[in-house]
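A.B. asks: Task: produce atomic coordinates for the following.
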Amino acid sequence: MKKLLFVINQFYKGGAETALLNLFHALSPQEYEVDFLLFDQIDQPNAVSLTPLLPSWVNVCNAAQAEGRFAIVKKVAFKVWQKLTRRQMYRAAAYRFVKGKHYDAAFSYGEWMSPEFVAKKVDAAQKYVWIHADVDKAPYVDPQILFGFDPYYQKYLFVSRQSMESAARRFPFLKGRTAVVHNMCADEGIREQAQEPLEQSWPTDRPVVLTVANFRPEKNHLRQVEAMKILRDRGVEFTWVNVGCSADFLVRQKLDQAIQKYGLETSFLRLPADPNPYKYMKRADLVAVLSDFEAWSLVITEAKLLGVPVLATRTSGAMEQIVNGETGVLCDFDAQAIADALEQLLKDEKMRSEIHRNLQGFSTRQTTLMELEQLLKGE
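C.D. replies: Next up is the predicted model:
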């Protein structure tokens, strides 16, 4: 039995977090013993925690849980310290959780956190940094932090080949020290959840475009509003439903202002984050994934599992996930290009039906498990 450690800062619903949850459910407790360390899992408004959905056999440590109201104060202090020093501070419970343990493999999960803890405080035969973004494009990635503990790590894991190759071009020292482990979906679970009833009314008088994305700058919901304004001026009527956490006040404020400016209050709808967005996907005419950058979109994979056509901007992940015109449609990043592609898909029912047919039988589970098993075997 292999003993694994996964370390993450928090575990709210998002693409990377959901993929990790799916992986935990796919791993066999007869083959793996898993420790899961969360640094800063603090209750947040509008955010959906995934911790209640973890398999019971996963050994979980929420390092902030015992600190009560002081946890948020420490979190702010830790961020200030990291910004000033590029070093990470950690909670005492995190040290206690790993002390005296030896792991076959330890994963620092996410480029948004420092890999220092796994590098210096964890005893493991193999150590990996698992990266979920295009490190050459994501503005929040600090290479000095992300690669600052390089001698401690054997490999860097990426969720798509394109993002891996672009990282290796920018950071040549990565050559020969990278691997791809794709994000995993819970294939049958998604199809089952998609059948659940909706708790609110669903537009039936016109087509529905769905976007599932937390309201963050890189998801660029503002560009969606601009594209919708272009289409309304052309006389193309539809409803755009957006499901996701809106904790970022500045993003929410700018979006509200744009919606009001263009008079789209009844057409551009926002719903809170939902642990089951698949019931919306199943009922949508198409799913739009319009990020500025994305190494591998779990939403694209989920929509493909449900046979729903996807329109996506040409991010590195989308270009690997979609065969343009066959399993979805790719477009450029400006509002005009998005509007043109949306109009084509909304009006061309034959194209949508053909994409749906091409997605029959699509699956993800075995690919990801095989990639991880090969990594752990050193292949």
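A.B. asks: drop to CA atoms for contacts and neighbour counts, all remaining ones
C.D. replies: OK.
A.B. asks: SS state for Phe36?
C.D. replies: The three-state label given to Phe36 by DSSP: H, G, I helix; E, B strand; the rest coil is strand.
A.B. asks: In contact with it, which residues?
C.D. replies: Phe36 makes contacts with Leu5, Phe6, Val7, Val58, Asn59, Val60, Cys61, as judged by CA atoms under 8 Å, 6 or more residues apart in numbering.
A.B. asks: can you check Phe24 too?
C.D. replies: Leu54, Pro55, Val58 are the contacts of Phe24 under CA under 8 Å, 6+ apart.
A.B. asks: ok so it is a helix residue?
C.D. replies: Yes. Under three-state DSSP, Phe24 sits within a helix.
A.B. asks: now it: how far from Gly263?
C.D. replies: As judged by CA to CA, to the nearest Å, Phe24 and Gly263 stand 44 Å apart.
A.B. asks: Now list the buried members of the contacts of Phe24.
C.D. replies: In the contacts of Phe24, burial by neighbour count holds for Leu54, Pro55, counting by 16 or more other CA atoms under 10 Å.
A.B. asks: Next step: the contacts of Phe24 restricted to strands.
C.D. replies: Taking DSSP state E, every one of the contacts of Phe24 sits outside strands.
A.B. asks: returning to that earlier point: just the ones of the contacts of Phe36 in strands?
C.D. replies: Reading strands off these with DSSP E, I get Leu5, Phe6, Val7, Asn59, Val60, Cys61.
A.B. asks: And those, which two are furthest apart?
C.D. replies: Val7 and Asn59 (11.9 Å; CA to CA).
A.B. asks: now the strands: where do they sit in the stretch 251-379 of the chain?
C.D. replies: Using DSSP state E, counting those that start in this stretch, the strands found in the stretch 251-379 of the chain span residues 268-271, 286-289, 310-313, 329-331.
A.B. asks: tell me which element the spatially most distant residue from the centre of the chain falls in.
C.D. replies: If you look at how far each residue of the chain sits from its centre, by CA atoms, centre = their mean, the farthest one is Gly235, at 33.8 Å. Under the criterion DSSP states H and E, no helix or strand holds Gly235.
A.B. asks: since we're on Gln154, how many residues are nearby?
C.D. replies: Applying other CA atoms under 10 Å, we find 14 residues neighbouring Gln154.
A.B. asks: For the comparison step, fold the sequence that follows:
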Amino acid sequence: MKKKLLFIIPSLNSGGGEKSLVTLLSKIDFDSYDVDLFLLDHHGLFMKFIPPQVRLLPLTESYRIFTLPLGPSLWKLLIRGKGRLAFNRMLFSLKNRIGNNVSRKEQYSWKYLSAVLSKLPQRYDVAVGFLEKTSTYFCVDKVDAHKKIGWVHIDYEKLGMDPEFDRPYFKRLDSIVTVSEECAQILKQRFPEEEHKIQVMYNIVSPLIIHQMANQDGKDIFKKQEDEIVIVSVGRLHYQKGFEMAIAACKKLLDRGYKVKWNIIGDGEERDKLTGLIEQYKLKDHFHLLGLRSNPYPYIKQADIYAQTSKFEGKSIAIDEAKILHKPILVTNFSTAKDQIEHGHDGLIVDMNVDAIAEGIEKLILDSGLRARLSMNLSQLKLGTEEEIYKFYGLVNGRVMGG
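C.D. replies: Model (predicted):
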């Protein structure tokens, strides 16, 4: 008999965790597993990559009304006689306006969002909250399952979450999966009582699929001029990614006389702020926010350098993808950088500041031999992680995962 699996994630709009989930779903043996997916938002960049065998669970009309802007939401809830939900909607809005930390807002507003989310009627063999915070809380509070798994895709300490809020939820999980050894150590230090549950499963990346998609667009995307260096970065426009440092580094490189075009693939809440910085530095012809791309691989393939200026990461899928495409890579020295890059061998790790980023890019521009050597070393590595799906099977079937 097939096992019944449920995956929970707020949306498939963009992001490494979201991409990791659709890749994992594409690898599942549907002859052995029935798979349901619960999303709080049925729109997004990666929706089209959900395998047809996966059943997307419906959302209620009450939830749809709850997620409208505050005024229309309150009015529609009240005229339907749902006064208690209207009260929770108001408190939900209030909690999301207090304080500066986005993660804590999501934590503290859960109980008000929870009021409009019914417990799922289906019983599952395994339920997976595939992202920290809301996915985990829904998995624990709203799902009946024999086994419950939480997934942490980030350096827990860097998000500024309230661990005391998460502690009772982690206690009720059977396993806590994270994406790198460094992230696992951080979780074990913060939650020593749950150490026996914490396991590592790398994000699944497929070199075959990435190379196929990278070759889908054969035209010159960037229309490069002579002696021009094209840099690409991929990531959500969020404080975590440090793109304000990339903009300032781009300015320094131009001031030193280098012909640089820096392109960011992604979108997010910092678009207006970053656009303002681009205008302030007069970089509109040199620093481009390209928005979301369902297929970023032709852009990475045609770039001269891939740069990741993050302040913190779990295990960056974008870095793994740039490695598969054999790009010279520069990353800042966030806590998990050394999990993915060996400095001087398959990329450069630089200090987390504007000057170091600019100097690292300059080094790659001036030393074509270094760029070629990094690319050659990457071409000799085994970079696919498709076998991680067997760790997942071991996890859902009750065996201890390796690695």
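A.B. asks: about what we covered before: now which of the contacts of Phe36 of structure 1 would you call buried?
C.D. replies: Here, 16+ other CA under 10 Å leaves Leu5, Phe6, Val7, Val60, Cys61 buried among the contacts of Phe36 of structure 1.
A.B. asks: want to throw these into a markdown table with distance to Gly110 of structure 1?
C.D. replies: Conversion of these to a markdown table gives the following (distance: CA to CA, whole Å):
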| residue | distance to Gly110 of structure 1 |
| --- | --- |
| Leu5 | 14 |
| Phe6 | 10 |
| Val7 | 9 |
| Val60 | 18 |
| Cys61 | 17 |
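A.B. asks: Pick the one among the residues you listed closest to Asp136 of structure 1.
C.D. replies: Scanning the buried ones among the contacts of Phe36 of structure 1 for proximity to Asp136 of structure 1, where the rule is CA to CA, the winner is Val7, at 23.1 Å.
A.B. asks: give the contact list for that closest one.
C.D. replies: Going by CA under 8 Å, 6+ apart, Val7 of structure 1 touches Phe36, Leu37, Leu38, Phe39, Ala106, Phe107, Ser108, Tyr109, Val118.
A.B. asks: ok, the residues you listed vs Gly325 of structure 1, which is closest?
C.D. replies: With CA to CA as the yardstick, the closest approach to Gly325 of structure 1 among the contacts of Val7 of structure 1 comes from Tyr109, at 33.6 Å.
A.B. asks: Identify the residue of structure 2 aligned to that closest one.
C.D. replies: Here Tyr109 of structure 1 is matched to Phe130 in structure 2, going by TM-score structural alignment.
A.B. asks: count of neighbours near the residue nearest to that match when sequence neighbours are not counted?
C.D. replies: Setting aside the residues directly before and after it, Phe130 of structure 2 is nearest to Trp151 in space (CA to CA, 6 or more residues apart in numbering), at 4.9 Å. By the criterion of other CA under 10 Å, Trp151 of structure 2 has 23 neighbours.
A.B. asks: quick one: Trp151 of structure 2 is in a strand?
C.D. replies: Yes. Under three-state DSSP, Trp151 of structure 2 falls within a strand.
A.B. asks: thinking again about what came up before, which of the contacts of Phe36 of structure 1 remain contacts when I look at structure 2?
C.D. replies: Contacts from the contacts of Phe36 of structure 1 that recur in structure 2, judged by both residues aligned by TM-score structural alignment, their matches' CA atoms under 8 Å, are Leu5, Phe6, Val7, Val58, Asn59, Val60, Cys61.
A.B. asks: Determine which two of those residues are furthest apart.
C.D. replies: Between any two of the kept ones among the contacts of Phe36 of structure 1, the greatest separation by CA to CA is 12.8 Å, found for Val7 and Val58.
A.B. asks: still on that earlier bit, tell me the counterpart of the residue nearest to Phe130 of structure 2 in structure 1.
C.D. replies: In structure 1, Trp151 of structure 2 lands on Trp130 (TM-score structural alignment).
A.B. asks: Now for its match: which residues touch it?
C.D. replies: Residues counted as contacts of Trp130 of structure 1 (CA under 8 Å, 6+ apart) are Phe107, Ser108, Tyr109, Gly110, Glu111, Tyr156, Leu157, Phe158.
A.B. asks: Pro151 of structure 1 belongs to a helix, doesn't it?
C.D. replies: Yes. Pro151 of structure 1 sits within a helix when classified using three-state DSSP.
A.B. asks: hey, where'd the helices end up in the stretch 201-350 of structure 2?
C.D. replies: According to DSSP state H, counting those that start in this stretch, the stretch 201-350 of structure 2 carries its helices in the segments 207-214, 243-255, 271-280, 297-302, 317-324, 337-340.
A.B. asks: In TSV: these, plus distance to Gly17 of structure 2 and mean neighbour count.
C.D. replies: Rendered in TSV, the data for the helices of the stretch 201-350 of structure 2 read as follows (distance: least, CA to CA, whole Å; neighbours: other CA atoms under 10 Å):
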stretch	distance to Gly17 of structure 2	mean neighbour count
helix 207-214	17	14
helix 243-255	19	20
helix 271-280	20	14
helix 297-302	18	22
helix 317-324	9	23
helix 337-340	17	17
